[in-house]
Each structure stands twice: as C-alpha cells, then as structure tokens.
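Visitor: no sequence on this one, just coordinates:
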C-alpha cells in the first residue's frame, strides 16, 4: 500500500490553512487542472466531521467520481477523510497542520490501495504513485498561494 507524504510550509495562520484545506470551493479551485467539482453531499463551504462529498474529475482522460467522508477532525490541527466509493480499493488522507514560527506546516499523508490486485501494484510502480504524488504537491502549492494572499 503506497504512502505519500508531503510537507508544505505556508506563511499564514494555522486556522486559515486548516479552513482553506477543508473548503469545498477552494478544493475545486486548487484542482482546476483535473476539472474537479463537487456533485454530491456537501457541495460548498467547510467540511465537518461526518460530512461526505462526491467529487467528479477527469483523471487519465476519464471522467471519474469518488465519494469521501470526513471521519476525524481536531480543529485546527488535523482532519482525516477516507474514500467510501470510487476507483481505489481504499484510501485515507490525513491533513495535519502545525504552527511554526512565521506560519504553518501543512502535512499531507495519503495512503491508498489500488484496485485490481497485482495489476494495481504494477500500475502503482509504473505511473499511479507518481501521478498521485504530483497531484497532492500541486494542490498544496495552490493552497499555499491562496493562504498567503488572504488578508
């Protein structure tokens, strides 16, 4: 099961970073490249514990849907969402926020299991793990830009 971990320092208060990371509208903005949008569950505003959201996006040229549920939340330090329906066999995305001098360290830990057994493991090694790593890093960089320009 691949585990992707990314750290992004943001020169903004922890509560700003936390709220931006769980904001459905901002998620859509930071994933424009894949045309991600909410099509079910909570479709705008801030996600809370117990909320679900269904995302529709284009990955690998294919329109896909994925439903995630927020299963854990400790404001403003962390929240966790898991896939309840979608292309992966499973995933858990832990979003952590740590106050540091001059800002916030945002840490994404994304653990997933590909479908299709051994074929999924091969896909991970050939392209999927890199694709997901690039996706998470790109979103973190976009969140950084937004957070550092909120006043």
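Guide: In hand now; what should we look at? In this text the structure is predicted, and so the values were computed from the model without any measurement.

Visitor: every contact and neighbour count from this point should use C-alpha atoms.
Guide: Fine.

Visitor: from the centre of the protein, point out the most distant residue.
Guide: residue 118 (25.5 Å; CA atoms, centre = their mean).

Visitor: from residue 147, how far out is that one?
Guide: In this view, residue 118 and residue 147 are 40 Å apart by CA to CA, to the nearest Å.

Visitor: now for the residue lying closest to residue 13 once chain neighbours are set aside: which residues touch it?
Guide: Residue nearest to residue 13 in three dimensions, not counting chain neighbours: residue 103, with 5.5 Å by CA to CA, 6 or more residues apart in numbering. When the contact criterion is CA atoms under 8 Å, 6 or more residues apart in numbering, the partners of residue 103 are 9-14.

Visitor: list the buried residues in stretch 9-26.
Guide: 9-14, 17-26 (16 or more other CA atoms under 10 Å).

Visitor: and if you look at stretch 28-35?
Guide: So stretch 28-35, judged by 16+ other CA under 10 Å, has buried residues 28-31, 34.

Visitor: what of stretch 46-55?
Guide: Buried-residue list, stretch 46-55, by 16+ other CA under 10 Å: 46-48, 52-55.

Visitor: so where do the helices sit in the protein?
Guide: Counting by DSSP state H, one finds helices in the chain at the ranges 14-21, 24-30, 117-123, 129-148.

Visitor: so which of the ones you listed comes closest to residue 2?
Guide: Nearest to residue 2 among these is helix 129-148 (7.1 Å), distances taken as CA to CA.

Visitor: now do the closest one and helix 14-21, the angle between them.
Guide: 130 degrees (axes from the mean of the first three to the mean of the last three CA atoms, to 10 degrees).

Visitor: residues contacting residue 137?
Guide: residue 6.

Visitor: what about residue 124, distance to residue 39?
Guide: 27 Å.

Visitor: and for residue 135?
Guide: 20 Å.

Visitor: same check on residue 52?
Guide: Counting by CA to CA, the gap from residue 52 to residue 39 is 11 Å.

Visitor: likewise residue 70?
Guide: 16 Å.

Visitor: the structure to be compared is supplied as follows:
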C-alpha cells in the first residue's frame, strides 16, 4: 500500500493546532494552493461529517473524492475515503507535544484500482500529487496556527450538574436567534480565562461557577472583528449559587448526553458535542 507522510513543527500549543486541523477553511486554503477544490457543509469538522475533494490530476482532468471524518480531537484527526476512484484511502493527522510547540504528522495511505496499471499511475502521478498536497497543508496549517496563537480569546463553560450540562438559547443576533450555546464570552484585558468565565456566567446567568479543566480542542471562529479562538472549560455551580437564569438569553436548560445531538447548536459549539458527552459520562457516579 503506497504511503506519503510529512512532519511539521508548529510554534503553537497542541489544542490550538488541533483546532486548525479540524477547520475546513484551513483545508480549503491548503488544497487550493495545491490546485484542488474542497467543500463541506460545516467549517469545524466532527466525527461523521463528510468532505468533498475535487482533485486536479493534470490540467483539465479532475476526479471527485468523498471522505468521512472518523475521529477528531486534541490528538489529531482521521478520515477515510467513502467515494472515489481509489479502492481505499486513509488520511491520518497525529499531533504531539514538542519543546518548540506541536509536531503535526500527516500520513496518507491508499490502494489504487487497476492492478499493475494503478501502481504505475501511483509512481508517475499520484505520489507527486500527494507530496504537493501535504507540503501545501504543512505551510498553511503552520501559518494559520501561529497567527491564531496571537488572536483574542473567547471562553465557554460546560457547567455540569447531576449528569447534565447547561445550555443557553441565543436571543441575538437575528441569524443565531433560537440556537443553543454554552455560556461564556470574551476575555477582557487583565483577566485570566477562568476569571472571564466566572464573570460572564454571573452577567449572563446570575450564577456563580467554579471553573475546572479545559475540554476539547481550541476552535477558530470568525467574528465581525476578525478571528478569535474559542476555548471550552468544564465547570460546576458553586454550592451557594442561585439557579441559573436567562438574563441575556431566551432560555436555559439542562441537557443529558442523549439530548446533546438533538438541539440546534451554534456552529462552534456543535464541534464540542462529543467532548460534552464524554464529560458527562465521567461526571456520573461510578
């Protein structure tokens, strides 16, 4: 089975690089740089999402591929071919900590059809295309991650109680009204991220929260003011906290794991549903 791989040192934390790895905008930019086309229904990919790649073989000749995301998280991402001319193709991105930041290792394994003729095509054409694709991906992902390392931070709180997580229904802007999110907001100058979360929950919910560990990957998000990085934290209500109230939202509700996929999340928070499910499982009494 042919294999092409590429390793890249990125001067950014692993959670941040993991967010870029799942970012469809980064994928589209890197593939355009290599002469290909990319499309997906969402920006931030989760397991089960499918992406379309229109691969440019030679000038005037393109082949469509369809891949499904198998896994995605702080350790990287795996996707498998589900439609295209190759018999099989797997793209694995593995992330590891390094003294200089994060090492991103991309590996593509594939099996072409047509027997000996396919192997000749691999040697003459496909390997070169894979190397060009990985080189473009390396350059684009490194630049995007290192730029995002200096971007403003937004924080969200996965407030867990009795096996359920608190969600808030947005009242604005108009295009997001009625969709659901985790409470949170921007980190102000001089604040730590946990301090910002505690303040935002007090302002939005009249609730006191105790902020715990990070959960999930960083998430690049576009705003009218530019790109920001969304970071999620596990949290719990303080024992003396009043019940959360929707001071700035339409409603609040406690969601159990089975309910998480059933609500209309804002796009960024949809990307952490799997992490919320895992968080709820670990929060239950053993």
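Guide: That came through fine. Nothing here was measured: the structure is a model prediction, and the numbers come from that model.

Visitor: quick revisit: corresponding residue for the residue farthest from the centre of structure 1 in structure 2?
Guide: Correspondence of residue 118 of structure 1 to structure 2, assessed by TM-score structural alignment: residue 116.

Visitor: same check, this time on residue 97 of structure 1
Guide: By TM-score structural alignment, residue 97 of structure 1 lines up with residue 95 in structure 2.

Visitor: hmm, residue 73 and its match touching each other?
Guide: No - with contact defined as CA atoms under 8 Å, residue 95 of structure 2 does not count as touching residue 73 (9.6 Å).

Visitor: what sits in contact with each of those two?
Guide: Common neighbours of residue 95 of structure 2 and residue 73 (CA under 8 Å, 6+ apart) are residue 18.

Visitor: and the strands in structure 2, which stretches?
Guide: Using DSSP state E, the strands of structure 2 run over 3-10, 37-40, 50-58, 61-73, 76-83, 88-98, 101-111, 153-161, 164-169, 180-181, 184-186, 209-223, 226-237, 251-256.

Visitor: residue 270 of structure 2 is nearest to which of these?
Guide: strand 180-181 (8.4 Å).

Visitor: what's the closest one aligned against in structure 1?
Guide: So strand 180-181 of structure 2 sits over no part of structure 1, by TM-score structural alignment.

Visitor: what is the burial count for residue 223 of structure 2?
Guide: Using other CA atoms under 10 Å, residue 223 of structure 2 is surrounded by 8 other residues.

Visitor: please identify the residue in structure 1 that aligns with it.
Guide: For residue 223 of structure 2, no residue is aligned by TM-score structural alignment.

Visitor: for stretch 136-151 of structure 1, buried residues please.
Guide: 136-137, 139-140, 142-144, 146-147.

Visitor: have a look at residue 70 and residue 39 of structure 1 and say which one is more surrounded.
Guide: residue 70 (21 against 16).

Visitor: residues contacting that one?
Guide: Neighbouring residues of residue 70 of structure 1 by CA under 8 Å, 6+ apart: 47-52, 79-82.

Visitor: separation between it and residue 84 of structure 1?
Guide: 10 Å.

Visitor: check residue 133 of structure 1 too.
Guide: 21 Å.

Visitor: likewise for residue 125 of structure 1?
Guide: According to CA to CA, residue 125 of structure 1 and residue 84 of structure 1 sit 24 Å apart.

Visitor: the more surrounded of the two?
Guide: residue 84 (17 against 11).

Visitor: which position in structure 2 pairs with that one?
Guide: Under the alignment (TM-score structural alignment), residue 84 of structure 1 pairs with residue 82 of structure 2.

Visitor: my guess is its match contacts residue 68, does it?
Guide: Yes - between residue 82 of structure 2 and residue 68 there is a contact under CA under 8 Å: 6.5 Å.

Visitor: quick one on the thing from earlier: as JSON lines, the strands of structure 2 with distance to residue 273 of structure 2 would be great.
Guide: Shown next, in JSON lines, are the strands of structure 2 (distance: least, CA to CA, whole Å):
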{"stretch": "strand 3-10", "distance to residue 273 of structure 2": "27"}
{"stretch": "strand 37-40", "distance to residue 273 of structure 2": "19"}
{"stretch": "strand 50-58", "distance to residue 273 of structure 2": "17"}
{"stretch": "strand 61-73", "distance to residue 273 of structure 2": "12"}
{"stretch": "strand 76-83", "distance to residue 273 of structure 2": "16"}
{"stretch": "strand 88-98", "distance to residue 273 of structure 2": "21"}
{"stretch": "strand 101-111", "distance to residue 273 of structure 2": "24"}
{"stretch": "strand 153-161", "distance to residue 273 of structure 2": "10"}
{"stretch": "strand 164-169", "distance to residue 273 of structure 2": "11"}
{"stretch": "strand 180-181", "distance to residue 273 of structure 2": "11"}
{"stretch": "strand 184-186", "distance to residue 273 of structure 2": "16"}
{"stretch": "strand 209-223", "distance to residue 273 of structure 2": "9"}
{"stretch": "strand 226-237", "distance to residue 273 of structure 2": "11"}
{"stretch": "strand 251-256", "distance to residue 273 of structure 2": "11"}
